[in-house]
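Student: Attaching a predicted model along with its sequence, questions to come.
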Amino acid sequence: MGNYDEYVSQVIRAGNCVTLLRESYPITVQSFWNINHFEKFAQSVFWTFNKSFLLKLLDRAGAQKPIELHRCRELLEQYPVAYPEPMPEDADDELKVCYLKNSNLKKSPKFRTMYSLDVENRKSILEAVNKRIAALFPPSSAPDPVIPSPVEPESTIPISFLSMVRPMNGTPEETLRFIAEQVDKAGIRFALFSPAERIYKNKNPYGLNGAMAATIRYFFERGYFNKEYSFAEVFKSYLVYSGNKVGKLPSFLENYQEDGHFQKYFDKLKDLKISKLQ
């Protein structure tokens, strides 16, 4: 852990990556784009892979699903470098040591190549992700908004979920980041903007449906979504964006307020006294 200066140049020449954690994270073209690993790669690994491997990663960007691309972009904006400041409040002892070590490494000219290559590779990946998202959702292809029909909750959602989200600080992604932070503060244990791991017989984890409905409903009432859309439209579009599903969705939309988890999580969010979005 204390001898990085002795071999970091060899690691970079070989096109491998550097992490300050004790556990290694093998990166292949497949594992790099696996959204379950991407956050750890973005937070804790210096992307010192070589040009040839970078080209393989850039080529694979076009094969990713829209929800994965949006999540990758969100993480790259959150982590423009490895171990970004400030250190997370919930950092464990190992991560705290990594941040301390990182602050020391920055002082040495021996590691300039490592830091600069990490930034360059991240910028290249982010640019590829943005280009792919722009190709999938060109502005000219977005259909005109449709007046919602309260009697047809099963109607097709014509535009993307992000188009329904009112932007904070200029972007809808920033709004979703804020919502995710409030969900965490409320003690809701689900990562609601990522696909949840299904359990026995391919079912949602217990309480997930109520958590999703409570979150979207609460922020819907607080003005975080464009007013021309109904709750049913926003919720169904959210499911597409997050990669989650609800069995018997029409019936759930009619009765979600009777779900015990919905009321519990809705009350937790209300306790935060979040301001309406003006």
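Tutor: All right, it came through fine.
Student: make it CA atoms for all contacts and neighbour counts henceforth
Tutor: OK.
Student: Pretty sure residue 251 sits in a helix.
Tutor: Yes - Residue 251 sits within a helix when classified using DSSP: H, G, I helix; E, B strand; the rest coil.
Student: Tally up the residues packed near it, please.
Tutor: Other residues near residue 251 come to 10 when the count uses other CA atoms under 10 Å.
Student: same deal with the one 3 residues further on?
Tutor: Residues contacting residue 254 under the criterion other CA under 10 Å number 11.
Student: Toward the C-terminus, what is the element adjacent to whatever helix or strand it lives in?
Tutor: Taking DSSP states H and E as the definition, residue 254 sits inside helix 249-255. For helix 249-255, the succeeding helix or strand toward the C-terminus, using DSSP H and E, is helix 260-271.
Student: Residues touching that following helix, excluding its own?
Tutor: With contact meaning CA atoms under 8 Å, 6 or more residues apart in numbering, helix 260-271 is reached by 182-183, 186-188, 207, 209-215, 218, 256-257.
Student: now with 6 Å?
Tutor: Outside helix 260-271, the residues that touch it by CA atoms under 6 Å, 6 or more residues apart in numbering are 186, 207, 210, 211, 214.
Student: How about stretch 177-195?
Tutor: Against stretch 177-195 from outside (CA under 6 Å, 6+ apart): 242, 243, 244, 268, 269.
Student: Among those, which one is most surrounded by other residues?
Tutor: Ranked by neighbour count (other CA under 10 Å), the contacts of stretch 177-195 have residue 269 at the top, with 22 neighbours.
Student: gap between it and residue 226?
Tutor: From residue 269 over to residue 226 the distance is 20 Å, taken as CA to CA, to the nearest Å.
Student: I'd like to know how many residues surround residue 175.
Tutor: Neighbour number of residue 175 under other CA under 10 Å is 20.
Student: cool, and residue 265?
Tutor: 23.
Student: and the contacts of helix 260-271, which are buried?
Tutor: For the contacts of helix 260-271, a neighbour count by 16 or more other CA atoms under 10 Å gives the buried set as 186, 207, 210, 211, 214.
Student: same for the helix or strand encompassing the last one, what does it pack against?
Tutor: What it means is residue 214. Taking DSSP H and E as the criterion, the element that holds residue 214 is helix 208-221. Using 3 or more CA pairs under 6 Å, 6 or more residues apart in numbering; DSSP states H and E as the contact definition, the elements that helix 208-221 packs against are helix 260-271.
Student: got the angle between the helix it packs on and helix 208-221?
Tutor: Interaxial angle of helix 260-271 relative to helix 208-221 (axes from the mean of the first three to the mean of the last three CA atoms, to 10 degrees): 40 degrees.
Student: Show me what counts as buried in helix 260-271.
Tutor: Neighbour counts over helix 260-271 (16+ other CA under 10 Å) mark 261, 262, 263, 264, 265, 266, 268, 269 as buried.
Student: Residue 228 sits in which helix or strand?
Tutor: With DSSP H and E as the criterion, residue 228 is inside neither a helix nor a strand.
Student: and here's the other structure:
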Amino acid sequence: MFISHRHYLNEVPVEGKKNLRFLCRLGFWDRYHLQIIRTDNCISLLTTPFAITEESFWNINHFEDLAKYVFWTFNKSFLLKILGRVESQRLPILLRCRDLLAEYPVAYKEPAPADADQELLFCYRKSAHLKTQAEFALLYQLDAQNRQEFLTAVEKRINDFPSSPPRLADGDTNLSPALDSPPAARAAIFLEMLRPMNGSPEDTLEFMISRTEEAGCHFKLFSPVKRLANGKNPYGFNGCVGGMIDFFYQQGYFKQEYNLEQVFEAYLRYSGNSIGKFKSYLSEFRNDRHYREFFRQLKGLKISKLS
């Protein structure tokens, strides 16, 4: 516990790159995490000495830890390198990657596992605190975006496989039991739903985030929100989510083939948030005072429709 507090944030080198730990030793964690991101490395809250290479990233045993305990703050170039190897991966590996990222759309996704030790529980408390600090918003944004882009590529590759299970090679017993049954329908990906600005759905997302902040939203809607002690979302969060999604939906920022329910579901997967009694919420969210107020604030920005 003492060691985990002393090493509040830990750099995870990507292909051998490292920073000087001067800011770390002084405890300037807000500056240190930006230094790590600037070097295109990743971040963990555990004292475990993780390291990432293109090869080790695709080692499924390592990948499980990366999905659970490492913030993916690597740069676009490294993302392209690992995406370039998606085509060569065996189906069981891709299925396991998909399942892990469905469970962990962000690192340290709450609640903490029931069997967590004291250090891991402390890491979850650290993460819950960092989410409330504006200085660390980029950390959670990059983690969510990199995971989503990787998941999109993995799911696309999975869908390219034939529907019948591949034949086992001699001595190979590592196929998932899920291959014996028909593949489940593919869940829509949030970035795929966005109509591109300047040829890029990522630019559309950045525009939505900036306009949401400009409208005065008190929450980082595209990062996991810190829940209250009773496990519920903070007061007003659900209304702001509804106002944001509904406004941009009406303004044509989502492709026409997706309905509002699909957009909400994809947003929740992307952001790592959840809304209790979701079906009831969908039927009632426009009656929420916070929805009406935030929708009006967005409308006041005079944002043009996307055509």
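Tutor: Yep, it's here. Bear in mind that the values here come from a model prediction, so they are computed numbers and not experimental data.
Student: Nearest to residue 18 of the first structure, out of the contacts of helix 260-271 of the first structure: which one, please.
Tutor: If you rank the contacts of helix 260-271 of the first structure by distance to residue 18 of the first structure using CA to CA, residue 186 comes first, at 35.3 Å.
Student: The second structure: which residue goes with the closest one?
Tutor: The pairwise alignment with the second structure assigns residue 186 of the first structure to residue 215, based on TM-score structural alignment.
Student: Residue 258 of the first structure too?
Tutor: Using TM-score structural alignment to pair residues, one finds that residue 258 of the first structure aligns to residue 287 in the second structure.
Student: and if you look at residue 205 of the first structure?
Tutor: Matched by TM-score structural alignment, residue 205 of the first structure corresponds to residue 234 in the second structure.
Student: I'd like to know how many residues surround that match.
Tutor: By other CA under 10 Å, the residues close to residue 234 of the second structure number 14.
Student: remind me, longest helix of the second structure?
Tutor: Scanning the second structure for the longest helix, with DSSP state H as the assignment, gives helix 137-160.
Student: Check the offset of it from the chain's centre.
Tutor: Between the mean C-alpha location of helix 137-160 of the second structure and the chain-wide mean there is a distance of 7 Å, by CA atoms, centre = their mean, to the nearest Å.
Student: Point out the other helices and strands that that helix packs with.
Tutor: Contact analysis of helix 137-160 of the second structure by 3+ CA pairs under 6 Å, 6+ apart lists no helix or strand as a packing neighbour.
Student: Next secondary structure after that helix?
Tutor: The first helix or strand that comes after helix 137-160 of the second structure along the chain, using DSSP H and E, is helix 190-193.
Student: just to revisit the earlier point, check the mean deviation of the helix holding residue 214 of the first structure from the second structure.
Tutor: Compared with the second structure after fitting, helix 208-221 of the first structure has a mean deviation of 0.5 Å; criterion: mean CA distance after the TM-score superposition for the first structure.
Student: Give the aligned range of the following helix or strand past that helix in the second structure.
Tutor: Proceeding C-terminally, helix 208-221 of the first structure gives way to helix 231-242 as the next helix or strand, assigned by DSSP H and E. Taken onto the second structure by TM-score structural alignment, helix 231-242 of the first structure occupies residues 260-271 there.
Student: Need the residues that contact the matching stretch.
Tutor: When contacts are defined by CA under 6 Å, 6+ apart, stretch 260-271 of the second structure is touched by residues 189, 190, 222, 223, 224, 274.
Student: what's the counterpart of the first one in the first structure?
Tutor: Right, residue 189 of the second structure. The pairwise alignment with the first structure assigns residue 189 of the second structure to residue 160, based on TM-score structural alignment.
Student: what about its match, how many residues close to it?
Tutor: Around residue 160 of the first structure there are 15 other residues, counting by other CA under 10 Å.
Student: what do you get for residue 52 of the first structure?
Tutor: Per other CA under 10 Å, the neighbour tally for residue 52 of the first structure reads 9.
Student: repeat for residue 16 of the second structure
Tutor: Neighbours of residue 16 of the second structure under the rule other CA under 10 Å: 10.
Student: before we move on, what SS does it have?
Tutor: coil.
Student: Also the one 3 residues further on?
Tutor: Using three-state DSSP, the secondary structure recorded for residue 19 of the second structure is coil.
Student: just checking, what residue in the first structure corresponds to it?
Tutor: When the two structures are superposed using TM-score structural alignment, residue 19 of the second structure falls opposite residue 17 in the first structure.
Student: For that match, give its distance to residue 250 of the first structure.
Tutor: With the distance defined as CA to CA, residue 17 of the first structure ends up 48 Å from residue 250 of the first structure.
Student: between these two, which one's more packed in?
Tutor: When neighbours are counted by other CA under 10 Å, residue 17 comes out ahead of the other of residue 17 of the first structure and residue 250, with 21 against 15.
Student: ok, now how distant is the closest residue to that one other than its chain neighbours from residue 76 of the first structure?
Tutor: What sits nearest to residue 17 of the first structure in space, not counting adjacent residues and going by CA to CA, 6 or more residues apart in numbering, is residue 48, at 4.9 Å. Distance of residue 48 of the first structure to residue 76 of the first structure, computed by CA to CA: 15 Å.
Student: Compare the two (neighbour count), which wins?
Tutor: Remark: of residue 48 of the first structure and residue 76, residue 48 carries more neighbours, 26 against 21, as counted by other CA under 10 Å.
Student: which stretch of helix or strand covers the residue positioned nearest the centre of the first structure?
Tutor: The residue lying closest to the centre of the first structure (CA atoms, centre = their mean) is residue 71, at 3.6 Å. Element membership for residue 71 of the first structure (DSSP H and E) is helix 66-78.
Student: Return the set of buried residues in that helix.
Tutor: Within helix 66-78 of the first structure, the residues that count as buried by 16+ other CA under 10 Å are 66, 67, 68, 69, 70, 71, 72, 73, 74, 75, 76.
Student: Closest one to residue 277 of the first structure out of those, please.
Tutor: The shortest distance between residue 277 of the first structure and any of the buried residues of helix 66-78 of the first structure, using CA to CA, involves residue 74 and amounts to 21.2 Å.
Student: tally of neighbours for residue 262 of the second structure?
Tutor: 16.
Student: Please apply the same query to residue 268 of the second structure.
Tutor: Neighbours of residue 268 of the second structure using other CA under 10 Å come to 20.
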